[in-house]
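*Asks:* fold the following for me, if possible:
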Amino acid sequence: MGRLSVNLAGVELANPVMPASGTAAYGQSMAQQLDLGALGAFVIKSTTAHAKEGNPRPTTAPTKAGWLNAIGLKNPGIDNVLAEKLRWLAQHYPNLPIVGSVAGATFDEYVAVAKRMASAPNVQLLEINISCPNVAHGGLAFGTDPQTVQRLTSAIVTAVNKPVFMKLTPNVTDIVPIAQATEAGGASGLTMINTLTGMGIDLKTRQPILANGTGGLSGKAIHPLAVRMIHAVRQQTKLPIIGVGGVFTPEDVLEFYLAGANAVQVGAATYGQPTACTDIITGLPAVMDQYGIGSLSQLITEVQG
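*Replies:* Here you go, the predicted model:
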């Protein structure tokens, strides 16, 4: 094992860095900016049973300390993803572990898409986006009720033969019971955190800056919140955690590790710096030297026991 290598639920990664779901679509554009093969893994855009057009524009806007986005799960649907997007990744990057992000509006859709996603040979992990509105229960996100989370996790885990990571929403009073519910449902790991619900208003038009009104806040502003939530969840579970939220530098990566993470995702940083993922990977060894860290696996053992 290399100095940066990590093991996520039995899947070996050469390094812990991957793009956050939705920030690099299905890889074709990012591949023009950097070598996808240098990434620890690649997380595809959240995919649903059928194509979705997403929300009306504008769907993204900068804020004082991050980005607001309300893309609305725009994606071409699982049929297209299997036939084209994942096939392209397999042809051009056959050794790159792919994390298949799954979304849905009902239990049945989640399970059906997860089964189809798991059938792709290059998809080694599933990431379940449970920040989606539950259309059967008034639009509240699936991920806000522990009982619902446990049932959904169990249904997906039973239906697939690959590790299932549940992506937790921070838009709850206490994230720990949600994490515990995923573990009780048989999840192999956690991704945390998703964006926080926010809003911006244009002083000239007096209207929200996003057509959707509210959107998910990402970027540097949410990093301390992610650190706090990862730390809290780590006290209660041994499941591997993929940390996400305001990762811009190697130092941010190591801070997540000290909170209890096993790998990281990079999102908003790529908007202004397309090579942020590989820049962080390249810079990690020197920063690890600075803080006397021999390897990430050793750091995990030190922090998590």
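*Asks:* all contacts plus neighbour counts: C-alpha atoms, from now on.
*Replies:* Will do.
*Asks:* quick one, helices of this protein?
*Replies:* For the chain, the helices defined by DSSP state H cover 78-80, 86-92, 107-118, 146-159, 176-184, 223-234, 250-259, 269-272, 276-290, 296-304.
*Asks:* closest one to residue 26 among the ones you listed?
*Replies:* Among these, the nearest to residue 26 by Cα to Cα is helix 86-92 (7.7 Å).
*Asks:* residues making contact with the closest one?
*Replies:* For helix 86-92, contacts defined as Cα atoms under 8 Å, 6 or more residues apart in numbering pick out 26-27, 96, 120, 122.
*Asks:* closest one of these to residue 17?
*Replies:* Nearest to residue 17, judged by Cα to Cα, of the contacts of helix 86-92 is residue 96 at 12.1 Å.
*Asks:* hmm, that closest one is touching residue 43, no?
*Replies:* No - with contact defined as Cα atoms under 8 Å, residue 96 does not reach residue 43; the gap is 10.4 Å.
*Asks:* the more surrounded of the two?
*Replies:* residue 43 (25 against 21; other Cα atoms under 10 Å).
*Asks:* which residues are in contact with the more buried one?
*Replies:* Residue 43 touches 18-22, 24, 26, 98-101, counting by Cα under 8 Å, 6+ apart.
*Asks:* ok, 10 Å please
*Replies:* Contacts were defined as Cα atoms under 10 Å, 6 or more residues apart in numbering; by that measure residue 43 touches 18-27, 97-101, 123, 125-127, 265.
*Asks:* tell me which residue lies farthest from the centre of the chain.
*Replies:* Most distant from the centre of the chain: residue 204, at 34.9 Å, with distances by Cα atoms, centre = their mean.
*Asks:* if I look at it, how far off is residue 58?
*Replies:* Taking Cα to Cα, to the nearest Å as the measure, residue 204 and residue 58 are separated by 16 Å.
*Asks:* residue 258 against residue 302, yeah?
*Replies:* Yes - the pair formed by residue 258 and residue 302 meets the contact definition of Cα atoms under 10 Å, at 9.1 Å.
*Asks:* alongside the first, I'd like the structure of this one:
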Amino acid sequence: MTDTSLNVTLGRLRLRNPILTASGTFGYAREMAPFVDFKELGGIIPKTVTREARIGNPPPRTIETASGMLNSIGLDNDGLDVFIQKHIPYLQELDTAVIANIAGRSVEDYQTMAAKLAPFEKLAGLELNISCPNVSGGVDYGTNPESTEEVVRAVRNACDHPIIAKLTPNITNIVPIADAAKRGGADAVSLINTLQGMAINWRTRKPILGNIMGGLSGPAIKPVALRIVHQVKRAVDIPIIGVGGISSIDDVMEFLVTGASAVQVGTATFFNPSVSGTLTQQLRSVMQEQGIERLEDFIGTLRIDQQPRSPVMESTNIAKN
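*Replies:* Coordinates of the predicted model:
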């Protein structure tokens, strides 16, 4: 099994393998060096960076839930200038692709940040966080097709890096948003960011999180993420990165066969810091066992034996039963 057989292409972005780390779960990579051999990874996506420093949301910021966790970090970070001065020099020397993740309050924010990152040619791409449910206005650009297209196009005009739009599941229909990201010039979309949720202490009759609501991640959201990957794959011609509840090689293969060209490992890193590197090794073994010579030939090969029924038909059948 040659490493070239693991290569995947997402628009202008080419990765040595499909295993990426999800933003917000891997720090700025330096913290994870004792646990992961970076050259085993397809790429690293560091913590989200904003134009100005943010102190984040009030504590408590995280809580474990059934099959997952809620977080309300609130994009706590030191701002773009500190990221450029302190973290990029280290990240650019790593033997893997590094995709910066940026978030803004306005189109101008995104455009300005992209322009500042444009000179760093060793960056493999930019992931646009237009879907964070834990900050005021965090999902605004990811819930309206026109806004999505506008912000993606502004970033595309500001730099030459490949662009990934990270989209929110907290919307009725994500397909028009993915299509708008494509029209704006995105090379790929990340599906999905966290689902909005909350936790309650009934004894005190108060919310547990300091920000009341947070983003649900982990195995609990994998079925939702798979459904959304499937829907976008069928409707929009754009490469997909699957995100949500990936902790085993079976999870990886499920996303790939459904139509994702790559995956991001997130919450699993908190309880198993070396999981992303392990998954790459397991992927090689599974490909050999299954006789898969090129991973790209396996992606999107999900078999649908019957046409999905319309919502009207589903409702009628439920009513009859």
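*Asks:* reformat the helices of the first structure as JSON lines; add distance to residue 63 of the first structure and mean neighbour count.
*Replies:* Listed next are those as JSON lines, based on distance: least, Cα to Cα, whole Å; neighbours: other Cα atoms under 10 Å:
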{"stretch": "helix 78-80", "distance to residue 63 of the first structure": "33", "mean neighbour count": "19"}
{"stretch": "helix 86-92", "distance to residue 63 of the first structure": "33", "mean neighbour count": "17"}
{"stretch": "helix 107-118", "distance to residue 63 of the first structure": "32", "mean neighbour count": "21"}
{"stretch": "helix 146-159", "distance to residue 63 of the first structure": "31", "mean neighbour count": "20"}
{"stretch": "helix 176-184", "distance to residue 63 of the first structure": "29", "mean neighbour count": "22"}
{"stretch": "helix 223-234", "distance to residue 63 of the first structure": "15", "mean neighbour count": "20"}
{"stretch": "helix 250-259", "distance to residue 63 of the first structure": "20", "mean neighbour count": "21"}
{"stretch": "helix 269-272", "distance to residue 63 of the first structure": "13", "mean neighbour count": "15"}
{"stretch": "helix 276-290", "distance to residue 63 of the first structure": "20", "mean neighbour count": "17"}
{"stretch": "helix 296-304", "distance to residue 63 of the first structure": "33", "mean neighbour count": "15"}
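*Asks:* of the ones you listed, which is nearest residue 132 of the first structure?
*Replies:* Closest among those, using Cα to Cα: helix 107-118, at 10.3 Å.
*Asks:* against the second structure, where does the closest one fall?
*Replies:* Aligning helix 107-118 of the first structure against the second structure (TM-score structural alignment) gives residues 107-118.
*Asks:* what residues does that stretch touch?
*Replies:* 49-52, 80-81, 84, 88, 100, 102-104, 106, 123, 125-126, 128-130, 141, 147-148, 150-161.
*Asks:* and the contacts of helix 86-92 of the first structure, which two are furthest apart?
*Replies:* Using Cα to Cα, the contacts of helix 86-92 of the first structure span at most 16.0 Å, a distance reached by 27 and 120.
*Asks:* nearest to residue 241 of the first structure, of the helices of the first structure?
*Replies:* So among the helices of the first structure, helix 223-234 is nearest, using Cα to Cα, at 7.7 Å.
*Asks:* trace residue 200 of the second structure over to the first structure, please.
*Replies:* Residue correspondence to the first structure (TM-score structural alignment): residue 200 of the second structure is matched to residue 201.
*Asks:* residue contacts, that match?
*Replies:* Listed by Cα under 10 Å, 6+ apart, the contact partners of residue 201 of the first structure are 207-210, 213-214.
*Asks:* swap in residue 282 of the second structure?
*Replies:* 248-250, 252, 288.
*Asks:* closest one to residue 65 of the second structure out of those residues, please.
*Replies:* Nearest to residue 65 of the second structure out of the contacts of residue 282 of the second structure is residue 248 (Cα to Cα; 19.2 Å).
*Asks:* ok, now how distant is the nearest residue to the closest one once chain neighbours are set aside from residue 154 of the second structure?
*Replies:* Closest residue in space to residue 248 of the second structure, ignoring its immediate chain neighbours: residue 279 at 6.9 Å, by Cα to Cα, 6 or more residues apart in numbering. Remark: distance between residue 279 of the second structure and residue 154 of the second structure (Cα to Cα) = 35 Å.
*Asks:* and what of residue 292 of the second structure?
*Replies:* Using Cα to Cα, one gets 39 Å for the distance from residue 292 of the second structure to residue 154 of the second structure.
*Asks:* same question, residue 122 of the second structure
*Replies:* Applying Cα to Cα, the value for residue 122 of the second structure to residue 154 of the second structure is 21 Å.
*Asks:* cool, residue 285 of the second structure as well?
*Replies:* The gap separating residue 285 of the second structure from residue 154 of the second structure is 42 Å, by Cα to Cα.
*Asks:* ok, residue 55 of the second structure next?
*Replies:* For residue 55 of the second structure relative to residue 154 of the second structure (Cα to Cα), the value is 27 Å.
*Asks:* again, but for residue 199 of the second structure
*Replies:* 37 Å.
*Asks:* same question for residue 259 of the second structure.
*Replies:* According to Cα to Cα, residue 259 of the second structure stands 28 Å off from residue 154 of the second structure.
*Asks:* quick one: residue 21 of the first structure from residue 172 of the first structure, how far?
*Replies:* Plainly put, residue 21 of the first structure is 21 Å away from residue 172 of the first structure if you go by Cα to Cα.
*Asks:* again with residue 300 of the first structure
*Replies:* 27 Å.
*Asks:* same question for residue 78 of the first structure.
*Replies:* 29 Å.
*Asks:* can you check residue 67 of the first structure too?
*Replies:* Taken as Cα to Cα, the span from residue 67 of the first structure to residue 172 of the first structure is 20 Å.
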